[in-house]
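Chemist: Dropping a prediction and its sequence here:
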Amino acid sequence: MQTLDSSVSAMSDRPFTIAGKTFNSRLMTGTGKYPSLEVMQRSIAASGCEIVTVAVRRVQTQAPGHEGLAEAIDWGKIWMLPNTAGCQTAEEAIRVARLGREMAKLLGQEDNNFVKLEVIPDPKYLLPDPIGTLQAAEQLVKEGFAVLPYINADPLLAKHLEEAGCVTVMPLGSPIGSGQGLRNAANIQIIIENSGIPVVVDAGIGAPSEATLAMEMGADALLINSAIALAKNPVAMAQAMGLATQAGRLAHLSGRIPAKAYATASSPLTGLINV
């Protein structure tokens, strides 16, 4: 995968660290909805990501499309992010998180205590339950999990989750798989400005331009699945999303010019030739 020139990327960027573990890539991807395991493998490689989320319940039950998934990824190179997808209550999510930690251990990641926390009782819009998410997060933190909660773009909830000990917050840009982009940009910006933990924009991104915009806003990372897996060419889209993530981060560090209501000449007005 193409990477940024070292002389440029060496700008004083802080490492991307979650719960004491540092990653080079700021893009996370998923494992669902790909046309085949082979396309999934190639897409993960093309994206340059180092964190891949896995739906614990679907892998455990060998749901259609998930047979052999756990064995298809080199977990020596990719950090597993077990998720509690399909859980409608805090109690369900806590049980599935425990299964996810055991699954990571069985696949060789003995020290992996990460969990992407999803509590989603809404079948139509797949919006996360804020109360159930906070309840589950508080319990899982007590049990030693590094909790990455998926939430609506609610700045107050994000702060409560940070205070509860979560290691990131993951606000949605728009509903899961909708491809609507950053419909919650204003609230995400508030979360970024007030967060003392990494902010990972998760769900709704449909195009690389939207990925870049999220990173330009100051997000620490992105999680993108549907936009890659359901693209006409998932492998090419995975590479595009990886590059967009890098470009957006570099743009954020560079500092854009202020927007003005009037034009400003790009050429100096001094030393002009008289004609």
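Modeler: Everything's here; your move.
Chemist: Please make it C-alpha for all contacts and neighbour counts, starting now.
Modeler: OK.
Chemist: How is residue 80 assigned, secondary-structure-wise?
Modeler: On the three-state scheme (DSSP: H, G, I helix; E, B strand; the rest coil), residue 80 is labelled strand.
Chemist: Surely it and residue 51 touch.
Modeler: Yes - counting by C-alpha atoms under 8 Å, residue 51 is a contact partner of residue 80 at 6.0 Å.
Chemist: neighbour count winner among those two?
Modeler: Set side by side, residue 80 and residue 51 show unequal neighbour counts under other C-alpha atoms under 10 Å, the larger going to residue 80 at 27 against 21.
Chemist: how would you label the nearest residue to that one once chain neighbours are set aside: helix, strand or coil?
Modeler: Spatially, and ignoring its direct neighbours in sequence, residue 80 is nearest to residue 52 (5.4 Å; C-alpha to C-alpha, 6 or more residues apart in numbering). In three-state terms, and counting by three-state DSSP, residue 52 is strand.
Chemist: and residue 52, how far is that from residue 89?
Modeler: Residue 52 sits 24 Å away from residue 89, taking C-alpha to C-alpha, to the nearest Å as the criterion.
Chemist: Strands along the protein, start to end?
Modeler: Along the chain, the stretches classed as strands by DSSP state E are 16-18, 21-23, 27-29, 51-55, 79-83, 114-117, 146-151, 170-171, 200-202, 221-224.
Chemist: ok, structure two:
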Amino acid sequence: MQTLDKPLSQTDTLTIAGRTFQSRLMTGTGKYRNFEQMRQSIVASGCEIVTVAVRRVQTHAPGHEGLAEALDWTKLWMLPNTAGCQTAEEAIRVARLGREMAKLLGQEDNNFVKLEVIPDSKYLLPDPIGTLEAAEQLVKEGFAVLPYINADPLLAKRLELVGCATVMPLGSPIGSGQGLRNAANIQIIIENASVPVVIDAGIGTPSEAAQGMELGADALLINTAIAQAQDPVKMATAMGMATDAGRLAYLAGRIPVKAYASASSPQTGTITS
């Protein structure tokens, strides 16, 4: 049996805005039952990029008090996000706060921001116009912008053209666990993108995580499916393994889909009576 000389994560790295990561799974910090469960889950997932909701930390929202100090930021890369912002103006302001927060925690060169502009409180769908407006301004200010968007191929290309470091199409609504409802559009985005494509939101199971990577996504961002699982640490482990498995399957190249059977045993040279 042929084996890899090195783990996949050492031979197939992810690069965003010039920074290289071994893991292709990003995780969040929200919705966990307690900080210890969060810490153990993040370690178990193998992730290196962790999102932090800037507004919730700044305002000491319930469950977020002391969050910034709860993790070892010498081993993890903070991805401040603008969750809770309903307009481009709000998101720009919060992104600036996030960059300062990263600096205070020792990441002086961290200019990453996960851009979310979400005026809709029921379905939590991102505002495409506000997202594009905020992205243009933040890129001008030197941010590496990772925008959260609906699975809209045209918007994804526009965001890439204004200088975003990635595009992050949703698989289905945040926290819904509906899986990849937008797989066809995500596939179009992947085929046309020249920046990393990160599937963000909606993934509920490891099989869905693997499916996303098999489509050719560069990475996944998973929060609720891990944090709200009955055993978050086990689910985090499974999601990390599924991300690697899906990526390896994509690199291996699947067989073509056929409308008819194809025998796996040879039809010539067989023993006859």
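Modeler: Nice, I can see it. From a predicted model like this one, the values you see are computed outputs, not experimental measurements.
Chemist: closest to residue 104 of the first structure out of the strands of the first structure?
Modeler: Ranking the strands of the first structure by their distance to residue 104 of the first structure (criterion: C-alpha to C-alpha) puts strand 79-83 first, at 6.9 Å.
Chemist: thinking again about what came up before, the more surrounded of residue 52 and residue 89 of the first structure?
Modeler: With other C-alpha under 10 Å as the criterion, residue 52 of the first structure and residue 89 differ in neighbour count, and residue 52 comes out ahead with 21 against 18.
Chemist: The second structure: which residue goes with the more buried one?
Modeler: When the two structures are superposed using TM-score structural alignment, residue 52 of the first structure falls opposite residue 50 in the second structure.
Chemist: can you check residue 187 of the first structure too?
Modeler: For residue 187 of the first structure, the aligned position in the second structure is occupied by residue 185, per TM-score structural alignment.
Chemist: which ones are touching the nearest residue to that match once chain neighbours are set aside?
Modeler: The spatial neighbour of residue 185 of the second structure that comes closest, neighbours along the chain excluded (C-alpha to C-alpha, 6+ apart), is residue 151 at 5.8 Å. For residue 151 of the second structure, the contact set (C-alpha atoms under 8 Å, 6 or more residues apart in numbering) comprises 169-171, 182, 185-186, 189.
Chemist: For residue 122 of the second structure, state which of these is nearest.
Modeler: Top of the list for closeness to residue 122 of the second structure, among the contacts of residue 151 of the second structure and by C-alpha to C-alpha, is residue 170 at 15.6 Å.
Chemist: what's around that closest one, how many residues?
Modeler: Per other C-alpha under 10 Å, the neighbour tally for residue 170 of the second structure reads 27.
Chemist: just the one 10 residues further on next, same as before
Modeler: Residues near residue 180 of the second structure, counting by other C-alpha under 10 Å, number 22.
Chemist: ok, now residue 186 of the second structure?
Modeler: When neighbours are counted by other C-alpha under 10 Å, residue 186 of the second structure registers 27.
Chemist: Give me the distance between it and residue 207 of the second structure.
Modeler: Distance from residue 186 of the second structure to residue 207 of the second structure, counting by C-alpha to C-alpha: 17 Å.
Chemist: what's the answer for residue 259 of the second structure, then?
Modeler: Taken as C-alpha to C-alpha, the spacing of residue 259 of the second structure relative to residue 207 of the second structure amounts to 24 Å.
Chemist: Which residue of these two possesses the greater neighbour count?
Modeler: When residue 259 of the second structure and residue 207 are compared for neighbours, residue 207 comes out ahead with 16 against 6, by other C-alpha under 10 Å.
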